[in-house]
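J.: pasting the structure only:
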């Protein structure tokens, strides 16, 4: 088979990256598909025409950052509205080295502990 044959090119591509394509076999946290990521982006794709004109590049960058935060919260089973409200209320009082505590997965653990103690 010629090296220019599309099948040979695809096989060579796979063979050069075999460890990447088979990593899911040894690492159970890796999903076989990107369906979860596509579902998370579905709302953004559906609204693309409405958001085409964000006002400016900076506005588009801010919108992208907000979508990233909201999707991160959802992927960690955190209510984005409650999380953002709490983070915005507390962010000025937290020193830079502790900002990681406001990330959705840390926030969820902290609020779960507080709710368990209160119950």
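T.: Yep, that arrived. All of these numbers come straight from a predicted model, not from anything done at the bench.
J.: use CA for all of it now, contacts and neighbours both
T.: Noted.
J.: So for the longest helix seen in the chain, what gets flagged as buried?
T.: The longest helix of the chain (DSSP state H) is helix 57-75. Neighbour counts using 16 or more other CA atoms under 10 Å place 67, 69, 70, 71, 72, 73, 75 of helix 57-75 among the buried residues.
J.: what about the last one, distance to residue 31?
T.: Using CA to CA, to the nearest Å, one gets 14 Å for the distance from residue 75 to residue 31.
J.: Please apply the same query to the second one.
T.: Counting by CA to CA, the gap between residue 69 and residue 31 amounts to 21 Å.
J.: Quickly note the distance from residue 52 to residue 59.
T.: Residue 52 sits 11 Å away from residue 59, going by CA to CA.
J.: ditto for residue 69
T.: 15 Å.
J.: same check, this time on residue 16
T.: Using CA to CA, residue 16 is found at 40 Å from residue 59.
J.: which residues sit in contact with the most centrally placed residue in the chain?
T.: Centroid-nearest residue in the chain, with CA atoms, centre = their mean: residue 72, separated by 4.7 Å. Going by CA atoms under 8 Å, 6 or more residues apart in numbering, residue 72 touches residue 104.
J.: State the distance from it to residue 16.
T.: Residue 72 sits 32 Å away from residue 16, going by CA to CA.
J.: dropping in the other structure now:
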């Protein structure tokens, strides 16, 4: 491929395709060598799209701090969904823990991926 690439004009359509392959060669080799690696990132992009859309929608909340708060809550809800956690149960338990005085230095315990529902 390197030999053919050296004989093709970089500005030609074929040259552009060779340049693209060259830029992504390491990733292609990783994909070919490790069967766990996906050929594209569509699966991950589809998982995070609702989070990004909710954050974008927060731009229209009418007030800067309201938009930031909406973005935070939306991110927590979508992250809970991705992790298979029921959002209402998660938010209810989290707000109850905060109201009971959950320590600030242990806020990471309240993130969706650490949530353990009382019935589980």
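T.: Ah, there it is. The structure displayed is predicted, hence computed values, not measured ones.
J.: what's the TM-score for these two chains?
T.: The TM-score (TM-score structural alignment, normalised by the length of structure 1) is 0.62; 110 aligned residues with a CA RMSD of 3.5 Å.
J.: tell me the contacts of residue 3 of structure 1?
T.: Neighbours of residue 3 of structure 1 in contact, by CA under 8 Å, 6+ apart: residue 9.
J.: tell me the SS of it?
T.: Residue 3 of structure 1 falls in the coil class when you classify it by DSSP: H, G, I helix; E, B strand; the rest coil.
J.: how about it, what's its partner in structure 2?
T.: For residue 3 of structure 1, the aligned residue in structure 2 is residue 10 (criterion: TM-score structural alignment).
J.: now residue 60 of structure 1
T.: Checking with TM-score structural alignment, residue 60 of structure 1 has residue 67 as its match.
J.: Wait, that match touches residue 60, no?
T.: Yes: taking contacts as CA atoms under 8 Å, residue 67 of structure 2 lies within contact range of residue 60: 7.0 Å.
J.: And stretch 11-31 of structure 2, end to end?
T.: By CA to CA, the extent of stretch 11-31 of structure 2 from end to end equals 28 Å.
J.: ok, and what's touching it?
T.: Outside stretch 11-31 of structure 2, the residues that reach it (CA under 8 Å, 6+ apart) are 1, 5, 8, 9, 10, 37, 38, 39.
J.: quick one, what contacts the second one?
T.: Meaning residue 5 of structure 2. By CA under 8 Å, 6+ apart, residue 5 of structure 2 lies in contact with 15, 18.
J.: State the distance from residue 55 of structure 1 to residue 63 of structure 1.
T.: Residue 55 of structure 1 is 11 Å from residue 63 of structure 1, where distance means CA to CA.
J.: Tell me where structure 1 has helices.
T.: Listed in chain order, the helices of structure 1 (DSSP H) span 6-16, 18-22, 35-46, 57-75, 80-90, 104-118.
J.: Just send these back as JSON lines, with distance to residue 98 of structure 1 too.
T.: Listed next are those as JSON lines, based on distance: least, CA to CA, whole Å:
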{"stretch": "helix 6-16", "distance to residue 98 of structure 1": "41"}
{"stretch": "helix 18-22", "distance to residue 98 of structure 1": "34"}
{"stretch": "helix 35-46", "distance to residue 98 of structure 1": "28"}
{"stretch": "helix 57-75", "distance to residue 98 of structure 1": "18"}
{"stretch": "helix 80-90", "distance to residue 98 of structure 1": "12"}
{"stretch": "helix 104-118", "distance to residue 98 of structure 1": "11"}
